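Trainee: pasting the structure only:
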């Protein structure tokens, strides 16, 4: 009995990642509750909490005093402790979710059993490499940003040195600034597309630092269109969900709704958090499947399957028309 093979495109990646998640639904649900739900809930709630804590309206002060005394409230308003702790919380749980879901999706792709204990255990092996790779990637982006700003500054000073006067309030200068900003954003998106597999490589191949970034750039060749589609799709979906929560928070604090007393407001938080959790789960799983597909078109996946199942007859889950490397292994 033959089954249809997934195609190496955007829809094929989403379909395969969905198949893996559905095949181990309880496992991925548990991981989502442990690591992604706190992350998504905090993203949805942060606009409301931020405005509640840092706006000085009588209504917000009254609500805040229900949970803390006036001294603690004043102290919180005068420090950056809350945003810093929130950022640290997001960063840590993002790494936890990346490590555990990537590990589970990778093993689910091969049809191996996935267990919660093994997924959590993978955190201890992947956390520091993920942390180091994240630091290196942000350093590279920071250096590019600094270099870009230096080039723009040098160009402006060069023009002024030649005797030309620059009107910083003119529409011409604003247009040049917008063009430069768009160019910078294009560079960032290009890096994101090329580094889409970096964290998967950290978890699966135990590499860290610059090496996952280089290898991701190599593997994604030929699949950059799919990587860009995944980035835009999940980026837009997650962005809309977070933006809608910010709009809801503004309506809540402006008195349009009854705030925490409104069932509609609470229901919106629950629904948005649930959808955001599913979007993040499928995003990580899709990147892992994309990694496997990229290895397939580079001829690496067949050798891994051959080594693992050397005594079995193996055919990759792609047909001749949909992937250039189809390998069947038979050992006598």
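Mentor: Alright, I've got the coordinates. Since this is a predicted model, take the numbers as computed values, not measurements.

Trainee: all contacts plus neighbour counts: C-alpha atoms, from now on.
Mentor: Noted.

Trainee: what's the spacing between residue 116 and residue 99?
Mentor: Between residue 116 and residue 99 the computed distance is 12 Å (C-alpha to C-alpha, to the nearest Å).

Trainee: and the comparison structure, right after this:
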């Protein structure tokens, strides 16, 4: 028989504090993982607007030259194959490094949460072992979101026909957009733990999504707060990169080129830190959700088989203790 103290009250600050503690305790390890997986990802996100603009400008100039000779192509025509190849390469690079980063960081945070040794080789091995399950889960989540969009689009189409609205009506489009956004946000609030579940519990596909929906009960506000926090912070820096790419940085002045390079370096570094803490906080919240549902105490008891086990929760005062009593019947 096992009795446990009530789980600590978890909020966004508690989750962020615990994730910061784990990262600081293994700073060189997480720095290595960030350089391996997150930095290429963030560099791609930062540079993509500039590279796409450069390729579009060059493609437009090339087509404009041809149109002057042949008189067949209008000004500003961009080769669609170039854009598709660029977009495909960008999606592949971002997806691959993102999933590898999740697999390695979630594994390391999970080990650090229990105070186990955190090794770089084991983390890298976990990233590759979790890649396909994470990819299958990502595809499963996108299928559900796509199905939601189809249902909403079909419902909007039927409503427009019944009421007699114009399909291209701005009011109808706005309503459908807000409803879609609300549903997608609600889904991702429920699914926030899925990526940690894939890494820790070795599940994939729709199973982690269902498991996350079950575990997150009672913690939806923390999940929503975390999503908004990191989404707003990361979007701001991506917006900065987009604005910098649209500005004229090729006027030949040295200070503008230096500023452009400085912006890429700073934005990539900040995005790397934000993504690192995002994955770490999500994994820590997964552990808190297990504690709230009474799963964590049993897991620690079975692993360490001790009479008293100290949980790595930190509420700013004293650590929480779990007392485990064993029965022979």
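Mentor: Nice, I can see it. Keep in mind that this is a model prediction, so the values were computed, not measured.

Trainee: overlay the chains and give the TM-score.
Mentor: Remark: TM-score between the superposed chains equals 0.85 [TM-score structural alignment, normalised by the length of the second structure]; 304 aligned residues with a C-alpha RMSD of 2.8 Å.

Trainee: which one's more surrounded, residue 116 and residue 99 of the first structure?
Mentor: Set residue 116 of the first structure next to residue 99 and count neighbours by other C-alpha atoms under 10 Å: residue 99 wins out with 27 against 15.

Trainee: for that one, what are its contacts?
Mentor: 119, 122-123, 126-127, 203 (C-alpha atoms under 8 Å, 6 or more residues apart in numbering).

Trainee: kindly recompute the last result at 7 Å.
Mentor: 122-123, 126, 203 (C-alpha atoms under 7 Å, 6 or more residues apart in numbering).

Trainee: most neighbours among these, which one is it?
Mentor: Going by other C-alpha under 10 Å, residue 203 tops the contacts of residue 99 of the first structure with 25 neighbours.

Trainee: now the helix or strand harbouring that one: buried residues?
Mentor: According to DSSP states H and E, residue 203 of the first structure maps onto helix 198-205. In terms of neighbour count (16 or more other C-alpha atoms under 10 Å), helix 198-205 of the first structure has its buried residues at 198-204.

Trainee: need those residues in a markdown table with distance to residue 9 of the first structure, can you?
Mentor: Formatted as a markdown table, these follow (distance: C-alpha to C-alpha, whole Å):
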| residue | distance to residue 9 of the first structure |
| --- | --- |
| 198 | 19 |
| 199 | 21 |
| 200 | 19 |
| 201 | 20 |
| 202 | 24 |
| 203 | 23 |
| 204 | 22 |
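
Trainee: which of those residues lies closest to residue 227 of the first structure?
Mentor: Set against residue 227 of the first structure, the nearest of those by C-alpha to C-alpha is residue 198 (12.2 Å).

Trainee: and the counterpart of that closest one in the second structure, how far is that from residue 155 of the second structure?
Mentor: In the second structure, the residue matched to residue 198 of the first structure (TM-score structural alignment) is residue 194. Note on residue 194 of the second structure: its distance to residue 155 of the second structure, by C-alpha to C-alpha, is 29 Å.

Trainee: do residue 249 of the second structure as well
Mentor: 46 Å.

Trainee: so for these two, which residue has more residues nearby?
Mentor: Counted by other C-alpha under 10 Å, residue 249 of the second structure and residue 155 do not tie: residue 249 has more neighbours, with 16 against 13.

Trainee: what sits against residue 279 of the first structure?
Mentor: 234, 238.

Trainee: what's the counterpart of it in the second structure?
Mentor: Alignment note (TM-score structural alignment): residue 279 of the first structure maps to residue 274 of the second structure.

Trainee: could you say which helix or strand contains that match?
Mentor: helix 254-292.

Trainee: same check, this time on residue 41 of the second structure
Mentor: helix 39-70.

Trainee: buried stuff in the next helix or strand along the chain from that helix?
Mentor: For helix 39-70 of the second structure, the following helix or strand on the C-terminal side (DSSP H and E) is helix 80-113. Under the neighbour-count criterion of 16+ other C-alpha under 10 Å, helix 80-113 of the second structure has 90, 94, 97-113 buried.

Trainee: ditto for stretch 136-151 of the first structure
Mentor: 136-137, 148.

Trainee: which of the residues you listed sits closest to residue 302 of the first structure?
Mentor: Distance to residue 302 of the first structure across these (C-alpha to C-alpha) is lowest for residue 137, with 30.0 Å.

Trainee: distance of the closest one relative to residue 149 of the first structure?
Mentor: Distance, residue 137 of the first structure to residue 149 of the first structure, using C-alpha to C-alpha: 18 Å.

Trainee: residue 329 of the first structure too?
Mentor: From residue 329 of the first structure across to residue 149 of the first structure, the span is 54 Å (C-alpha to C-alpha).

Trainee: quick one on the thing from earlier: I'd guessed the match of residue 198 of the first structure sits against residue 212; true?
Mentor: Yes: Residue 194 of the second structure is within contact range of residue 212, at 5.3 Å (criterion: C-alpha atoms under 7 Å).

Trainee: find the nearest non-adjacent residue to whichever residue in the second structure pairs up with residue 18 of the first structure, please.
Mentor: Superposed on the second structure with TM-score structural alignment, residue 18 of the first structure falls opposite residue 20. Once flanking residues are discounted, residue 20 of the second structure sits nearest to residue 277: 7.4 Å by C-alpha to C-alpha, 6 or more residues apart in numbering.

Trainee: just give me the neighbour total for the residue mapped onto residue 180 of the first structure from the second structure.
Mentor: Using TM-score structural alignment as the criterion, the counterpart of residue 180 of the first structure in the second structure is residue 176. Counted with other C-alpha under 10 Å, residues neighbouring residue 176 of the second structure total 17.

Trainee: separation between residue 176 of the second structure and residue 157 of the second structure?
Mentor: Residue 176 of the second structure is 10 Å from residue 157 of the second structure, by C-alpha to C-alpha.

Trainee: what is the aligned counterpart of residue 86 of the first structure in the second structure?
Mentor: Aligned partner of residue 86 of the first structure by TM-score structural alignment: residue 90.

Trainee: do residue 268 of the first structure as well
Mentor: Per TM-score structural alignment, residue 268 of the first structure is aligned with residue 263.
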